[in-house]
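Visitor: Provided below are the primary sequence and the corresponding predicted coordinates.
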Amino acid sequence: MKKFLIALLFAPVLAFAAGGNVHLDKWPGSVSDKAALQNGAKLFVNYCQNCHGASYMRYKNLMDLGLTEAQVKENLMLAGDKIGDLMMVAARSDEQKKWFGATPPDLTIIARARGEAGNAGAGADWLYTYLRTFYKDDKRPTGWNNVAFEAVGMPHVLWELQGTQVLNHETHKLELAVPGKLSPAEYDKAVSDLVGFMVWMGEPQQEFRRTLGIFVLAFLALLFVVAYALKKEYWKDIH
């Protein structure tokens, strides 16, 4: 029963992340780059939070990215929200279900949910690939399709930045038909920042945990040396 309830909890997230057996491009970002995470947070609020919430994250947690409370309030919060509020979705779930056929999942732990099945970095790689492989498809209700997630129900919310891609059915490669506001390299960097923010949201303390782990291992190594020296000194006269 417990496993069934857990499956129900994560079903929407896994459905969003399902994408078939496709080649995943390596995410080039890092959660230690605070400037990139700040830009990713800005992109998330401006482009993702209209439909997707991050309901396990509070706005005040964004101050851990090196932002002041004033910067969070001025640039990353919706009108009427308070600094201690959860980052809830702006649209109502019943409206979303009507528009898209299903309620878009919460994105707080989407990177972790995708990466749990074996490869810890797979979640970031999948998101990085997914957000860069939308292409125009007039057969789809939204007018968009995706290489990483065939028959996706989500429209390409970043099309204004990337431009319009089309799928060449002969080469099976994407081609940029209409340029966007950003160059391909700039768009890839923006997506990398956005993915980095979602990776960070899944585990905000991961950098601290890694640093603490290094110090613990260093302490244990030093303790081993001291303990071994004491052992040698204690047993030196015993044959």
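Guide: All right, it came through fine. Residues are numbered from 1 along each chain as shown.
Visitor: okay, CA-based contacts and neighbour counts for the rest of this
Guide: Will do.
Visitor: how near is the closest residue in space to Tyr47 that isn't next to it in sequence to Phe134?
Guide: The spatial neighbour of Tyr47 that comes closest, neighbours along the chain excluded (C-alpha to C-alpha, 6 or more residues apart in numbering), is Val157 at 6.5 Å. In this structure, Val157 lies at 10 Å from Phe134, with C-alpha to C-alpha, to the nearest Å as the measure.
Visitor: Neighbour count: those two, which is higher?
Guide: The neighbour comparison of Val157 against Phe134 (other C-alpha atoms under 10 Å) goes to Phe134, with 29 against 12.
Visitor: Spatially central residue in the protein, please.
Guide: Of all residues in the chain, the one closest to the mean position by C-alpha atoms, centre = their mean is Met198, 2.6 Å from it.
Visitor: Contact partners for that one?
Guide: If you count contacts by C-alpha atoms under 8 Å, 6 or more residues apart in numbering, Met198 has them with Leu107, Thr108, Ile109, Ile110, Ala111.
Visitor: Identify the residues contacting the nearest residue to the first one once chain neighbours are set aside.
Guide: What that stands for is Leu107. Distance criterion C-alpha to C-alpha, 6+ apart; nearest residue to Leu107, sequence neighbours excluded, is Ala54 at 5.3 Å. Shown in contact with Ala54 (C-alpha under 8 Å, 6+ apart): Leu86, Met87, Met88, Val89, Asp106, Leu107, Thr108.
Visitor: also this one, for the comparison:
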Amino acid sequence: MKKLIQFLILSAAMALGVAGPAHAAGGGLAWDKAPIRTNDLASLQHGAKLFVNYCLNCHSAAFMRYNRLADIGLSDAQIKDYLLFTSDRVGDTMKAAIDPKQAKEWFGANPPDLTLIARSRSSHGGTGADYLYTFLRTFYPDPTKPTGWNNLAFPNVGMPHALWELQGLREPVFDTVVSHGSEVQVFRGWNQVTPGTMSPIEYDQAVGDLVNYLHWMAEPYQNQRVRVGVWVMLFLGLFTFIAWRLNAAFWKNVH
């Protein structure tokens, strides 16, 4: 248990695009609301596919086994045919394909484990899922950075834009405004430089599915927990009513 706690603390501290504060030029960047739908199996399955194909190359999910994807409607055969690497088995944990030594050389640190990343941060009036949803949609090319990329939600991020082919290349547009006697740059919007394989709406939906999966992966039992909680509250309500009536019947002849 001690090692698990140490690992989670280390993962949160090393998060290359998740554990840092959100800032835009001249001020904080508001987080967009993530479309969390953990009962939408199609969204979760699409998010799992994106995670395996784009995230699992560098990031592990050491506390999630492939066969747990059966909880989102995938059979062992589907997991094996569409989501497993050649050497993996259905019962294995989700391990990154990258060599840890190479990752440290390329990025300066090993990319963090993503099993619980959607629950690692809540701030700016939003959740960890909101941050991830914003973060994955605010990359832009920056030739001054080692990876060639920067991010509005996490300036000087140490990871590249893994989904850039889907989104295409975009540049942030800023307005110069005067605040307290000095000029500051305020983010206004995006300029699409080159298109991606997805339209902006399709890309936002894809990122929403990916974040939806990350949110589910952080607590696969959350839907069951909510259902059990509803039944517990109904039971307590019924029991309270019965106890109230029994108490009234017991004391009705006592003066």
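Guide: Alright, I've got the coordinates. Note that this is a predicted model, so its numbers are computed, not measured.
Visitor: TM-score for the pair, please.
Guide: For this chain pair, the superposition-based TM-score is 0.92 by TM-score structural alignment, normalised by the length of the first structure; 235 aligned residues with a C-alpha RMSD of 2.0 Å.
Visitor: And Arg119 of the second structure, how far from Asn253 of the second structure?
Guide: Taking C-alpha to C-alpha as the criterion, Arg119 of the second structure is separated from Asn253 of the second structure by 55 Å.
Visitor: oh, I was asking about Pro160 of the second structure
Guide: Distance of Pro160 of the second structure to Asn253 of the second structure, given as C-alpha to C-alpha: 77 Å.
Visitor: Over to Lys95 of the second structure?
Guide: Lys95 of the second structure sits 70 Å away from Asn253 of the second structure when distances are taken as C-alpha to C-alpha.
Visitor: for Thr134 of the second structure, same thing?
Guide: 65 Å.
Visitor: the more surrounded of those two?
Guide: Neighbours were tallied for Thr134 of the second structure and for Asn253 using other C-alpha under 10 Å; the higher tally belongs to Thr134 (26 against 7).
Visitor: mind listing what the counterpart of the more buried one in the first structure touches?
Guide: Aligning on TM-score structural alignment places Thr134 of the second structure opposite Thr129 in the first structure. Thr129 of the first structure makes contact with Leu24, Asp25, Lys26, Ala148 under the criterion C-alpha under 8 Å, 6+ apart.
Visitor: For the residues you listed, which two are the farthest from each other?
Guide: The two members of the contacts of Thr129 of the first structure with the most space between them (C-alpha to C-alpha) are Lys26 and Ala148, at 13.5 Å.
Visitor: Out of these two, name the residue with the larger neighbour count.
Guide: The neighbour count for Lys26 of the first structure versus Ala148, taken as other C-alpha under 10 Å, is higher for Ala148 (24 against 14).
Visitor: got a list of what the more buried one touches?
Guide: For Ala148 of the first structure, the contacting residues are Gly19, Gly20, Val22, Trp126, Thr129, Tyr130, Thr133, taking C-alpha under 8 Å, 6+ apart as the criterion.
Visitor: what do you get for Leu83 of the second structure?
Guide: With contact taken as C-alpha under 8 Å, 6+ apart, Leu83 of the second structure is in contact with Lys49, Val52, Asn53.
Visitor: Now name the helix or strand holding Ala36 of the first structure.
Guide: Under DSSP states H and E, the secondary-structure element containing Ala36 of the first structure is helix 34-43.
Visitor: Please pick the buried ones from the contacts of Leu83 of the second structure.
Guide: Under a neighbour-count criterion of 16 or more other C-alpha atoms under 10 Å, the subset of the contacts of Leu83 of the second structure counted as buried comprises Lys49, Val52.
Visitor: Identify, from the contacts of Leu83 of the second structure, the entry nearest to Leu236 of the second structure.
Guide: Lys49 (40.9 Å).
Visitor: Return the residue of the first structure aligned against the closest one.
Guide: With TM-score structural alignment defining the correspondence, Lys49 of the second structure maps onto Lys42 in the first structure.
Visitor: Next: Thr93 of the second structure.
Guide: Using TM-score structural alignment as the criterion, the counterpart of Thr93 of the second structure in the first structure is Leu86.
Visitor: ok, now Phe239 of the second structure?
Guide: Phe239 of the second structure maps onto Leu223 in the first structure, with residues paired by TM-score structural alignment.
Visitor: quick one: the strands in the first structure?
Guide: For the first structure, applying DSSP state E gives strands covering 54-58, 86-87, 134-136, 144-146, 163-168, 173-179.
Visitor: And for the third one, what's in contact with it?
Guide: So the one you mean is strand 134-136 of the first structure. By C-alpha under 8 Å, 6+ apart, the list of residues contacting strand 134-136 of the first structure reads Gly143, Trp144, Asn145, Asn146, Val147, His156, Thr164, Gln165, Val166, Leu167, Leu174.
Visitor: So what's the residue count around the fourth one?
Guide: I take that to be Asn146 of the first structure. When neighbours are counted by other C-alpha under 10 Å, Asn146 of the first structure registers 23.
Visitor: same deal with the last one?
Guide: Applying other C-alpha under 10 Å, we find 18 other residues in the vicinity of Leu174 of the first structure.
Visitor: which one's the longest helix in the first structure?
Guide: As assigned by DSSP state H, the longest helix anywhere in the first structure is helix 206-235.
Visitor: That one: average distance to aligned residues in the second structure?
Guide: Comparison of helix 206-235 of the first structure with the second structure after fitting gives an average deviation of 0.7 Å (mean C-alpha distance after the TM-score superposition for the first structure).
Visitor: Does Leu50 of the second structure touch Val211 like I think?
Guide: No - distance between Leu50 of the second structure and Val211: 9.9 Å, which falls outside the contact criterion (C-alpha atoms under 8 Å).
Visitor: Compare these two (neighbour count), which wins?
Guide: Looking at Leu50 of the second structure and Val211 with other C-alpha under 10 Å, you find the greater number of neighbours at Val211, namely 31 against 20.
Visitor: circling back to that earlier point, mind reading off the mean deviation between the helix holding Ala36 of the first structure and the second structure?
Guide: Following superposition, helix 34-43 of the first structure is found to deviate from the second structure by 0.5 Å on average (mean C-alpha distance after the TM-score superposition for the first structure).
Visitor: now for that helix, which elements pack on it?
Guide: Taking 3 or more C-alpha pairs under 8 Å, 6 or more residues apart in numbering; DSSP states H and E as contact, the helices and strands that helix 34-43 of the first structure lies on are helix 184-202.
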